[in-house]
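Enquirer: Predicted model follows, preceded by the sequence.
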Amino acid sequence: MARTSRRRQAAKLMGKPSVKAESSLDKLKGNEDGRISKLPNDILVNILDRLDFRDVTRTSVLSRRWSQLPAKLSRLKISARDFMPSETSISDDELDEKLVRINAANAAVVKATKSMLAHRDPGGCTIRLLSTAFYLRDDAPISIGHTVGNAMATHKVEKAEFTVLTEKEHKVIPDDALNFGARFVSFFNECLNAFAGLTRLDLANLRFVKSDYVSSILVTCKQLHYLGFHNCDTSDWITLQVEHAQLSELSIVDCRFDMVELTWVPKLTWLAFLFWRSSQELPLSLGYVPLLGVLRLSNLARTMHKMVKLSTLLHETSVRDMTLGFKCEKIWVQPECLTRRQAYVFQQLRILNLLNIPEGYDLTWTMFFLEAAPSLEELYMTVIDHPCEMIMDEEKRRKGYYCDNKGVEWESSSSNFKHQRLTKLTIFCFQSENYMMSHVRRVMEAAVNLEDVYLYDRLTCSRCRDVEPLKPIRFPEASRQRCWVEKQIRGDIESLATVHFLATDVIRDDHLARIPRGY
């Protein structure tokens, strides 16, 4: 009982990771001679495990006892980003100044990684997580790789992660990507032992001269549970065949492969495949992925992009949670009238999130999902135009093959369709426009057991803040307006669902995870 009481006391003192190093250190200093100093070492280590690395290193000045605790930590997270100045961001255009900071941050990561691992007892505490993030510069990655590889050989390490960063993140030209790719290959070849033990690998902005380098990652990193590619490709477009016994999460964002074939990934549960801008068709094939439950697809579709038939893509899967993003442009999903043979594809779907649907277009096509997915319980929709990231100039849109008509038409084959399982409808950026109100009414009429309809005001976008909206925003603010909108929605339909009008300054916790980020 005393031990439980001490744990609760520690949780109250250090319940959340620190945001500022000074604040966390001050808390510890203030309590060093008080309650916290009376706690046993395992509780203090548990507290340190909740802090970021810079906070942990600063605690060593508190006392001799505190200086010995970092060697007992079970979670080591060391990131070069933590050593970069946070008060001002340095753009890619200021590369010389940025490189000075990057080299210093990398040196700090090398020093910290060596120091933290050198003082550990090989027969002591298990390292639950060893995570390092560093820039692909000079010899620092190889030094980190050797240190981590040695740690894997001499200590018990449950999870090991590399996040490989590049000095340019936004304006990466092909020559930059080729350079970064060559650096990574040298690093990879020098540190095969470390890569063989990794459980998570994040890569960005790499172009490989030879296509087999990508396959080598999959072959060498046999313990991977997560693999992320962002803005990666090969000089000669390839079909990337993924066969991996342990991989459970795969993220491919803005990459240019001719085709990605998930041939045999028996433990894959989560897949994000975002932006196939250079391909006319979705360059993704789902083979043996029997456990795939969460799927994220998004694209900025133009006139050359072909519509995607989800029944064809998902025919061998049991997806339960699906997110589809449209980047405020053309709807690229082909609504279907499913045959009985196709219908089983959506039998397991429970949660559907439709992100950044362009404004002003009929939403009837989304009813396809209700008819196709009899087990659907939650439907989320975000209907918004982001002028900050949209191409607005008509000439540029024409040259870029952007679509004038972004909508898609669909007509149900059943006039009296009823859905039994949907209980929650949530729409972000709701407006009292006829096409939106009629769609909410349509869903309420079909979903006979609907319990709640959440209609949120427009989401705030920091980049759109100073940009004039494309048209006036019409969210019902006053009570009288809301009563009128709800009356228009309900009409004479019989529905027990409660309609909630909500501002976006306070969003329910269960809805936060469904707000679009990067889609």
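Expert: Cool, the structure landed.
Enquirer: contacts, neighbours, all on C-alpha from now
Expert: Will do.
Enquirer: quick one, helices of the stretch 51-200 of the chain?
Expert: Assigned by DSSP state H, counting those that start in this stretch, the helices in the stretch 51-200 of the chain fall at 53-58, 64-67, 95-118, 140-154, 174-190, 192-197.
Enquirer: second one coming, line it up with the first:
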Amino acid sequence: MELNNENRLKAEEDMISRLIDDVLLYILGKVNLKTTMRASVLSTRWRHLPWLLTQLSMDISDFLHKPYDDLTVDVHIDKAMSSLTEAVRNMLVPTRRKITVTRLCIFLFLNNSYSREIGFLVNEVIANGMIKDIELTSGVERIPGDVSAKEMVKHASGVNSFLGSYPNISCCLTRLLLYNATFVESDLHNLIANICTELRYLYLYQCDTGFDSVFKIDAQNSKLNRLEFAHCSFARVELYCLPNLEQLICGCWLSECLPLALGGHVPCLKEVEIYSALSPFQEQFKLSELLCGTTCINTLSLDFLGYKIWLQPENYQLSSPFCNLMKLCLYDIFVGFGLLWTIALLQAAPSLEILEVEVYDHRCDEDKEMKQVCAERANAEWEVSGIGHKLLLLTQLEIIGFNASEEHMSFIGAVMERAPNLQASLDQLKKLGVKDLDAFEQRMVTIGHLPGHGDKY
């Protein structure tokens, strides 16, 4: 029986090996580099294939070995970087690499001694025309405040040194993700405006130019089209000029109020996403002040993470930045809050077609630590009586986490009254989570919220 099993496994292996190169390369493209190298060693049929891959992903986490598997410990990083360097050397060796790498993704630590050798190897291959596009990730996500100031300065220094020493890499770099780094302001601006000239996407996690500092970006030749901040301690980031920026994401800021100002030249900005739970010392802000001067935004996402609604009441001030808004997403609104205040946002958006609302309902699983660091839950302070009755172009409404509370019923009714294109069909109500449609209709009639029954909320 055991012999039969071995023969069956060998037969299956032979069947796979008989596949053409393109199919085998597709398979290798779905696994990590470590598995790819093992396959090339164990089978003569697969031996040449790793050097035919046109997209390579070289990730330090693939080379972690127990008990050295913690990327917050220097000695563990060192061992993994050693293995990663050897893999880069093997995969990019000129005598075997005959196919151009259209995209190279590398995840490493740029303040590690091995990064210099990796930089040299990649820089040389680019010079030979064998690499066209690079995505670079340096560092790893860690708990905010869990990284010393000295470590963050050291990491930023490593990033500057690496990108300054290997200009071929900088010129091919289209995506850059950095974690836990404190830069000199001029150095970070220089990376964006002058060194990484092909950069399209920049992600900064727990990065800054000094705690509570103001960082100004004025890069008229930048090709950056997506910019993302998370857990950064800037007092404010001022975007003076990013002519190609299309998407802006800001989450979990540490300053007293939202650390963004868009008063400059960002003519292509179409998508904005903001997410955070406020701490007791942080202030609410007016969305119109953040979006001042923008008129091209078509998608806006606001995520409150189940805690305090951090928007200050306003209405007509949003008319200009909301003039071309087509999709509005409001996520993680605490289940106990009413939703009628959101009508003010809808009334300010004459072109709005899609509204998504997600209700946060995890009261039984509340994180005690989060409750200690977050401001007390509080709904928006907007006066419902001041909300207008302008007809809406809305064609799609989705409530994730819908429940049949009076607050939710009133909200749906108020939206339906203002949106004649929003058909209260069976399918749409099912999408909202309404199971007993007869009971729903009777409830809506009772509280006066079927279309045409007037505004009684």
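Expert: Here it is on my side, so go on. The model shown is predicted, which means the values in this text are computed figures rather than measured ones.
Enquirer: Now do the residue nearest to residue 413 of structure 1 when sequence neighbours are not counted: how many residues are near it, please.
Expert: Nearest non-adjacent residue to residue 413 of structure 1, counting by CA to CA, 6 or more residues apart in numbering: residue 337, 7.1 Å away. Neighbours of residue 337 of structure 1 under the rule other CA atoms under 10 Å: 16.
Enquirer: now swap in residue 91 of structure 2 and tell me
Expert: Residues within reach of residue 91 of structure 2, counting by other CA under 10 Å, total 19.
Enquirer: List the residues that contact it.
Expert: 50, 51, 97 (CA atoms under 8 Å, 6 or more residues apart in numbering).
Enquirer: Trace the residue nearest to residue 413 of structure 1 over to structure 2, please.
Expert: Aligning on TM-score structural alignment places residue 337 of structure 1 opposite residue 315 in structure 2.
Enquirer: Would you mind measuring from the residue nearest to residue 413 of structure 1 to residue 371 of structure 1?
Expert: Distance, residue 337 of structure 1 to residue 371 of structure 1, by CA to CA, to the nearest Å: 9 Å.
Enquirer: swap in residue 108 of structure 1?
Expert: 56 Å.
Enquirer: and what of residue 269 of structure 1?
Expert: Counting by CA to CA - residue 269 of structure 1 and residue 371 of structure 1 are separated by 25 Å.
Enquirer: Comparing these two, which residue is more hemmed in?
Expert: residue 371 (22 against 18).
Enquirer: Would you agree the more buried one falls within a strand?
Expert: No: per DSSP: H, G, I helix; E, B strand; the rest coil, residue 371 of structure 1 lies outside any strand segment and is helix.
Enquirer: what residues are up against the aligned residue in structure 2 for residue 230 of structure 1?
Expert: Superposed on structure 2 with TM-score structural alignment, residue 230 of structure 1 falls opposite residue 205. Shown in contact with residue 205 of structure 2 (CA under 8 Å, 6+ apart): 141, 177, 178, 179, 180, 229, 230, 231, 232.
Enquirer: so who does the first one touch?
Expert: Okay, so that is residue 141 of structure 2. 179, 180, 205.
Enquirer: Now, the residues you listed that are in helices?
Expert: Among these, DSSP state H puts none in helices.
Enquirer: Confirm for me that residue 216 of structure 2 is in contact with residue 235.
Expert: No: Residue 216 of structure 2 is beyond contact range of residue 235, at 11.1 Å (criterion: CA atoms under 8 Å).
Enquirer: between these two, who's got more neighbours?
Expert: Under the neighbour definition other CA under 10 Å, residue 216 of structure 2 and residue 235 were set side by side, and residue 235 has more, 22 against 16.
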